[in-house]
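> okay, sequence plus prediction incoming.
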Amino acid sequence: MAAPSPETAKQTHLHYLSQALDLARLSPPKPTNFRVGCLIVSYPASTSTEASQAHKSQGQGQVLSTGYTLELEGNTHAEQCALSKLAAQHGTDEAHLHGLDVLSANQNVTLYTTLEPCGLRLSGNKPCVERIIDTRKSGGGIGKVIFGAREPGTFVKDSKSLMRLYEVGVPWEFVPDLQDEILKVAKEGHNKPVSREAQGQKAGIDDISPEERRRQEQLPRNPKKRMMEVDVPP
């Protein structure tokens, strides 16, 4: 059996991007976030290469996890939620996803997301592109990233996430057919007045999940900064 044609493969990608778009619609509209949906899908290798290709071309991959913006506690992104939920399903944390059999190389795992994964977070939270890369520490992990729209420059100008994926050898593909609807959904809520609290979040204040806060608290601190924080007696 021949490998699927580019058009057939594209239909498979649109199948999962459409599901990701439905997930994005579950995210609450806010002026400080993009509403994004994500699926992590595996296409387990078959004993027959032809059979494996046919399996993939028919959109019959196995959905391992899903996520959408703000699904979990904190100012969480869609990819972050999907990866955290996948880790929880297997009784581990996100830092140890790379050791799971479900993400081994022969599972051919693809991450579908409506919007290009973020390459920078103003809060100091780990960007989604780095979370994706971290799954590959043991040779498997996320094998490809497919997205339906580039990240607008609303919060971060000129995202470098795709260059970062290229640098570490993670293939990516932009499938633009649903782009207009994806951006419409992503930006819903951006025309609402921004409260003082939301302005703080937009500037990176309180934009940290409990998990990320614990990670940052464990980082070594600047001794000079520590000296500046010491109470000075009157």
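Alright, I've got the coordinates.
> for the rest of this, base every contact and every neighbour count on C-alpha atoms.
Fine.
> so the residue nearest the centre of the chain is in which element?
Computing the C-alpha centroid of the chain and ranking residues by C-alpha atoms, centre = their mean puts Glu79 first, at 2.4 Å. Secondary-structure assignment from DSSP states H and E places Glu79 in helix 78-89.
> same for that helix, what does it pack against?
Helices and strands touching helix 78-89, as assessed by 3 or more C-alpha pairs under 8 Å, 6 or more residues apart in numbering; DSSP states H and E, comprise strand 37-42, strand 62-68, helix 128-134.
> next helix or strand past the last one?
Read in the C-terminal direction, the helix or strand following helix 128-134 is strand 142-147, with elements assigned using DSSP H and E.
> can you list contacts of the helix or strand following that next one?
Counting by DSSP H and E, the next helix or strand C-terminal to strand 142-147 is helix 161-167. The contact list for helix 161-167, computed with C-alpha atoms under 8 Å, 6 or more residues apart in numbering, reads 116-120, 129, 133, 171-172.
> dump these to JSON lines, plus distance to His190.
Shown next, in JSON lines, are these (distance: C-alpha to C-alpha, whole Å):
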{"residue": "Glu116", "distance to His190": "18"}
{"residue": "Pro117", "distance to His190": "19"}
{"residue": "Cys118", "distance to His190": "18"}
{"residue": "Gly119", "distance to His190": "21"}
{"residue": "Leu120", "distance to His190": "20"}
{"residue": "Val129", "distance to His190": "24"}
{"residue": "Ile133", "distance to His190": "30"}
{"residue": "Pro171", "distance to His190": "31"}
{"residue": "Trp172", "distance to His190": "28"}
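> then this one, side by side with the first:
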Amino acid sequence: MAPGPPTPGVLGEYRVVERDDGSEQVEAHMEFIELAIQQASLAQPIASAFSVGSILVSGRQIIATGYSRELPGNTHAAQCAIEKAQATPLGHLVCGSTLYTTMEPCSFRLSKNIPCSSHIIEAGISIVVIGVKEPLTFSECQGVARLREAGVNIIHMKLLEEECLQPNIHLLKP
């Protein structure tokens, strides 16, 4: 059974996974992050934003996928996955679900759109598994901190950082 929604006022945990220990849990996290990387590769690369992929999961069931700029309105990956899931018969599974995302969810948007961290908190997602913290290319992201302050548990799959950055190599070369 999936954990319930985050508890506001209770600091969410932050766990870093630096190696594949062979456990079923780490293997599942790796599988879903790899699927999120596939989603990120669907995003058209642009010079002004990252290409990110997200997978929304309840238990081991994928309830939605998303990638940067997939939906109209300069959307981000997590936002796309959440909106797509909520528009389906599986929408009731979003609260308490796990979001896998190749990059740390944004904490603010220059476009004035709602940041992904706010979408995640509002949706009641209880765990966010990230592939990499957002590089300082555009801003100093505080997504992980905002989510933890809202009681969301974070798992950082540090062992997959290079793969998660690959869709953005055009932005990261010196």
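That came through fine. Here the structure is a predicted model, which means the values were calculated and not measured.
> what's the TM-score here?
Put the two chains on top of each other and the TM-score (TM-score structural alignment, normalised by the length of structure 2) is 0.81; 153 aligned residues with a C-alpha RMSD of 2.0 Å.
> rewinding a little: right, and the residue nearest to the centre of structure 1 touches Pro117 too?
Yes. Shown here, Glu79 of structure 1 and Pro117 form a contact pair, counting by C-alpha atoms under 8 Å, at 7.5 Å.
> what's the overlap in contacts for those two?
Common contacts of Glu79 of structure 1 and Pro117 (C-alpha under 8 Å, 6+ apart): Cys128.
> show me how to select, in ChimeraX, the buried members of the contacts of helix 161-167 of structure 1.
To isolate the buried members of the contacts of helix 161-167 of structure 1 in ChimeraX, using 16 or more other C-alpha atoms under 10 Å:
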select :116,117,118,119,120,129,133,172
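> of the helices and strands packed on helix 78-89 of structure 1, which stretch is the most buried?
strand 37-42 (a mean of 27; mean count of other C-alpha atoms under 10 Å).
> one step back: any chance of the contacts of helix 161-167 of structure 1 in a markdown table, plus secondary structure?
Formatted as a markdown table, these follow (DSSP: H, G, I helix; E, B strand; the rest coil):
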| residue | secondary structure |
| --- | --- |
| Glu116 | coil |
| Pro117 | coil |
| Cys118 | coil |
| Gly119 | coil |
| Leu120 | coil |
| Val129 | helix |
| Ile133 | helix |
| Pro171 | coil |
| Trp172 | strand |
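> and the furthest pair within the contacts of helix 161-167 of structure 1?
Leu120 and Pro171 (19.3 Å; C-alpha to C-alpha).
> strand 37-42 and the longest helix belonging to structure 1, what's the angle between them?
If you go by DSSP state H, structure 1 has its longest helix at helix 6-24. Interaxial angle of helix 6-24 of structure 1 relative to strand 37-42 (axes from the mean of the first three to the mean of the last three C-alpha atoms, to 10 degrees): 130 degrees.
> helix 6-24 of structure 1 against structure 2, how far on average?
Following the fit onto structure 2, the mean deviation recorded for helix 6-24 of structure 1 is 1.1 Å by mean C-alpha distance after the TM-score superposition for structure 1.
> starting at the chain centroid, how far to that helix?
From the chain centre to the centre of helix 6-24 of structure 1 is a distance of 16 Å (C-alpha atoms, centre = their mean, to the nearest Å).
> just checking, what packs against it?
So helix 6-24 of structure 1, by 3+ C-alpha pairs under 8 Å, 6+ apart, packs with strand 37-42, helix 49-57, strand 62-68, strand 109-113, helix 179-186.
> which residues are in contact with the fourth one?
It refers to strand 109-113 of structure 1. Contacts of strand 109-113 of structure 1 (C-alpha under 8 Å, 6+ apart): 13, 16-17, 20, 36-43, 78-79, 103, 141-148.
> burial of Asp180 of structure 1, as a residue count?
Number of residues near Asp180 of structure 1 (other C-alpha atoms under 10 Å) recorded here: 12.
> Throw the helices and strands packed on helix 78-89 of structure 1 into TSV and include distance to Thr8 of structure 1, thanks.
Conversion of the helices and strands packed on helix 78-89 of structure 1 to TSV gives the following (distance: least, C-alpha to C-alpha, whole Å):
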stretch	distance to Thr8 of structure 1
strand 37-42	17
strand 62-68	18
helix 128-134	26
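> so for Lys30 of structure 1, which of those sits nearest?
strand 62-68 (13.4 Å).
> ok, the equivalent of Lys144 of structure 1 over in structure 2 - contacts?
Aligning on TM-score structural alignment places Lys144 of structure 1 opposite Ile127 in structure 2. Ile127 of structure 2 is in contact with 96-99, 152-155, counting by C-alpha under 8 Å, 6+ apart.
> cheers, nothing more for now.
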